[in-house]
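sequence first, then the predicted structure:
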Amino acid sequence: MNEGESIVKTRWKTIAAVALVLSLLAAACSSDDDVGGTEVGIEQSHISEDEVVSDSEPTAGVVPTSNTGFIPGAIVSTECTDMHPIGGTISIGLFGEMNGWDPTTVEDGPELGEIQLMAIYDSLFYLDLTTSELLPALAESITTEDNQTFILTLRNDVNFTDGTPLNADAFIWNVEHYRTASGSRAADEAEIIAEINKIDELTVEIVAVNSNAALPLSFAGRLGKMMSPTTYEAGRDLETGLNSEINTNPVGIGAGAFLFESWIPGDEAVVVRNPDYYRAPCPYLDSVIFRPIVDASQRQKSYQAGGLDIFYSRDAVILSQERDAGSNIATYVDNHASHWLLNNSREPFNIRACRRAVAHGVDYETLNEIVHDGLSTVNRSIMSPGSPWVDPEAKIPAYDLDAARDALVECEAELGGPLEFSTFCYSETVNRKTVETLIAMWDAIGITAIANCVSVGEMASEVFAGEAIANPWSVAVGDPDDLYFSYYGDSSTDGVCGSNVSAGNYGKACYPEFDEALTQGRKGLTFAQRYEAYSRFQHKWAEEVPHILTFKPERGYVWSDKVSGMMQTSNFVAMLQFVAKG
């Protein structure tokens, strides 16, 4: 580092520190963003070069994902026995409040509703994150010979809590509902399916639009949440296809381990044991209380005071403290992870040089030191270290003042003026610290950014509406097919989104090469075929820089010795149906 860079670096540390102190004195802000003892997990595996280039024959019924490299809270057993303590209540602290109980439209993420949905609805399958295999749940099996036609068989002993059987007709209704309902967040996954043919009361044939190795994974995620057609249709709006009552009072709708009891938004939600759950004697618990606590330090304090039995966190400092204190922890570092989302459809970030300028202008190691005491993972690639999907040659922009200034000159020439923009943030300490530091770093090279810190809900509303220019965001990616939801643009020209842009492509990062690579990744019949497609995606991503990847934070759950049976499935959702108190 030369002397000039050292002076600049010291300047932004000082600016960020002063700005943070002033902001904290001006407003009582809450803490944390999205979140030794016994740590659940083993070393992440890394695929060898020989494994990447091999092109073995596909195995029928197995998704060619290889090992994703994540071993968080592995699924030990889904068998329910009388050996576990029965009864009791646990409280779990989460990052934010869910926006409702209808899986058609609820926000993603283990911290923003998916744990609650799992409790009420269960899932057709659970994804074992150690092997990438699907484990039977509401469904018994899914098989295929060609990764385009699948046979799915349901269990014969599952009823929704209104008494309606979960059968082939109910399955078909659910997929069609997810495909057509207004604002459905599972529409992209449902549209992968060309047709469904009923074979018998418990068996369906599913035909995909194209060969799609990852289609079965959808049934461990959003499409795996089955709802009672009887209850949903009773209050369904004919125009939107939605039942607003289900979103606030989900009674008689699910087939999960718990029944809805109450919900006070912003305070707590309570679910109670379903006595007719198909996996008797599960659930072991009498009830679960979900508490949304945005401030990470407050979640930790509540846990330490005995007010919570489990809490979710992605604050590296807090996780380190709890590990040192002897708490039980299951964590992971996922692919993609936290980033500063840029709106690729609006000035200034519809100009690639402007995106590259802000990306090169961030000293990521220093940002990590200031925000996470150096404990977070800083990696200049989309995929995490140890993931078999990472292409080490696809390097995304790193800190480079000369490259930042060169890109800024090009950016401002195309803009016809200085690079200035407003960025959202939300009112908590870690996020404020991040945005204050970023703004100071950008200011050091002549980029002006103004922070607009609001509630998480307010920010999300602006993001969903396409009005945000820049904002913090996070995308959990295990299998890279998850990237389809965030980056498919139905695009014929760089920067122009088509009518079928993915619902999760909030930054309107629409590029034909993204679409082609993501589509080919779905069609691959072997790991090597899929790897080649996702490698091309990574290289194009590094070229376009649609967003700024900041950290790959460790995230997960902390729990006390009063709790046993903590396991996680796809998208790292805790499976409370197997949790016991004691």
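Alright, I've got the coordinates. Numbers count the residues shown, from 1 in each chain.

every contact and neighbour count from this point should use C-alpha atoms.
Will do.

quick one: contacts for residue 449?
Residue 449 is in contact with 420, 421, 422, 423, 439, 442, 443, counting by C-alpha atoms under 8 Å, 6 or more residues apart in numbering.

just give the closest residue to it, not the sequence neighbours.
Beyond its immediate neighbours in the sequence, the residue positioned closest to residue 449 (C-alpha to C-alpha, 6 or more residues apart in numbering) is residue 421, lying 5.0 Å away.

any idea which element residue 303 lies in?
helix 296-304 (DSSP states H and E).

list the buried residues of that helix.
Buried residues in helix 296-304, defined by neighbour count with 16 or more other C-alpha atoms under 10 Å: 296, 297, 299, 300, 302, 303.

and the strands in the stretch 251-400 of the chain?
Residue ranges of the strands in the stretch 251-400 of the chain, as given by DSSP state E, counting those that start in this stretch, are 258-264, 268-273, 287-292, 310-313, 328-332, 335-342.

before we go on, here's another structure to hold up against the first:
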Amino acid sequence: MKILRLAATAVALLFSLQAAAQAQTTLRIGLAEDPDILDPTLARTYVGRIVFGAFCDKLFDIDEKLNIVPQLALSHETSADGKEVTIKLRPNVKFQDGEPLDAEAAKFSLERHLTMQGSFRKPELTALDHVDVVDPLTIKLVLKTPYSPLIAQLTDRAGMMVSPKAAKEEGDKFGLHPVCAGPYKFVERVQQDRMVFEKFADYWNKDNIFIDRVVFLPIVDATVRLANLKSGGLDLIERVLATDIKDVRADPKLVLATAPELGYLGLTINVNNDKNKGPLSQSEKVRQALDLSIDREAINQVVFNGEFTPGNQWVSPTHPYYQTAFPVRGRDIAKAKALLKESGAALPISVDYIVPKGAEAEAVAQVVQSMAAEAGFDLKIRVIEFATSLKQAQAGEFQAYQINWSGRIDPDGNSYVFLHSGAPLNDGKYSNPEADKLFEAARLVSDPAQRKAIYEKLTGIVLNDEPIIYLYHRKLLIAHTTRLEGYKQLPDGLVRVVGLKLR
């Protein structure tokens, strides 16, 4: 009898262990690139924003209709003169190290974004003079001037709150051990391999967290990402190839989630940071000729099966701030050749053309290369790993850089940081005093009609100078298994893990 009892106990223990193992759920997400630093102050990559979505909540978020909604903040109120914004914080919020998220902590995070060496958030918060603590759960943002995009900026990395204790202890190494106030806490990162996060037990919205672990796996090859999803090695992948849409929809075990992206893909031209001072950097006529040599709709059809939207501005043709006075122009090789002749540049014009590694990006580059050759350009495609491409772009080691921007809900977030003199994402060092004044003026007014009129003038200047040649606007393509329930894709491109369940 004793032996039988021991056997029964062993079997019960085995089933108990199996049940516990089954209860531990892991969401495996395939990424198209390995992110840069996991510090919201210093980060700049799109794929990094996806990872931040799992562990760094923001003061505000957006909904499916692009309305701004509370997250770590409960509400905000702007003074009549537009120079003070009072924000009420959510009570009983903790960072993943157990420290409280109170007004002092929020003040610390915002000031860190504003003052830290190398911060990419500084231009997003440039109007902020200082932060006052009103009470333990209230801060007042005191601005130098009215700043209409402010709350929109706080729906992204500028609104992410970091633990003051961890940030002070880690210094510029904070990105190696990040601590935020989100649903999952950082466990480990192995470069080019994986990022692991575990459920944070004291998360303020823990009742809506149903998955124990989230693992992000960078897999550059889109075909391999999809194969892993189909085989069960992944639960969700981002950036499905447009040519794979039919395949995903035909698979009964997969779901395709889509949304129009807020951003764009463009060719950043190194207008003022080109060490070789090639014709592309020296002449707007040469840049205009390159633009006219490109057939945007052909790119859309050939590479993306017509799924994307051709464009020529920093917002798509369906956006309220799109300037209809400057529609997308068709390809005009004759005019492109005439402009090159007027420029006096010797043909063919050789261009160092950086392209981040990836099937679609490389396909786009090859189509552009072929089209431009007919006008007199010799685009020398240089395919390199994404994070490396960013470093080379910052260093000015390029003449044209094909780069996608994921987009923001306010047009300022798609333009100022790339085109204002001295802005940190202005890799080509474009500078036009008249454009700068208009960028600054658009930040001072909140009336949409007045802002759109300012952006119309600005668009005319930028489309003449061509520091960026805008090509198209993507459709966000996320695929996941039917095991994953509750997933919704929003236009900002983030993967939101709150509310998700794995069957």
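Yep, that arrived. Since the model is a prediction, treat every value here as computed from it, not as a measurement.

and the TM-score between them?
Between these two chains, after superposing, the TM-score reads 0.89 (TM-score structural alignment, normalised by the length of the second structure); 474 aligned residues with a C-alpha RMSD of 2.2 Å.

quick revisit: which residues of the second structure does the helix holding residue 303 of the first structure align to?
Aligned by TM-score structural alignment, helix 296-304 of the first structure corresponds to residues 222-230 of the second structure.

that stretch vs the first structure, average offset?
Once superposed with the first structure, the aligned residues differ from stretch 222-230 of the second structure by a mean of 1.2 Å; criterion: mean C-alpha distance after the TM-score superposition for the first structure.

so how far is that stretch from its chain's centroid?
A distance of 22 Å separates the centroid of the chain from that of stretch 222-230 of the second structure, by C-alpha atoms, centre = their mean, to the nearest Å.

got it, and stretch 293-307 of the second structure?
Using C-alpha atoms, centre = their mean, the offset of stretch 293-307 of the second structure from its chain centre is 23 Å.

what range in the first structure does that stretch sit on?
Across the first structure, the stretch matching stretch 293-307 of the second structure (TM-score structural alignment) is residues 361-375.

still on that earlier bit, which entries within the contacts of residue 449 of the first structure meet the buried criterion?
When those are checked for burial by 16+ other C-alpha under 10 Å, the buried set is 423, 439, 442, 443.

make sure the first one is indeed in a strand.
So the one you mean is residue 423 of the first structure. Yes: residue state for residue 423 of the first structure (DSSP: H, G, I helix; E, B strand; the rest coil) corresponds to a strand.

show me the contacts for residue 546 of the first structure.
Residues in contact with residue 546 of the first structure, defined by C-alpha under 8 Å, 6+ apart, are 341, 342, 344, 352, 355, 507, 509.

roughly how far apart are it and residue 26 of the first structure?
According to C-alpha to C-alpha, to the nearest Å, residue 546 of the first structure and residue 26 of the first structure sit 34 Å apart.

what's the closest non-adjacent residue to residue 344 of the first structure?
With C-alpha to C-alpha, 6+ apart as the criterion, residue 344 of the first structure has its nearest non-adjacent residue at 4.4 Å, and that residue is residue 350.

longest helix in the second structure, by residue count?
When the second structure is scanned for its longest helix (criterion: DSSP state H), the result is helix 2-23.

tell me the counterpart residues of the helix or strand following that one in the first structure, please.
Note on helix 2-23 of the second structure: by DSSP H and E, the next helix or strand toward the C-terminus is strand 26-31. Mapped onto the first structure using TM-score structural alignment, strand 26-31 of the second structure covers residues 89-94.
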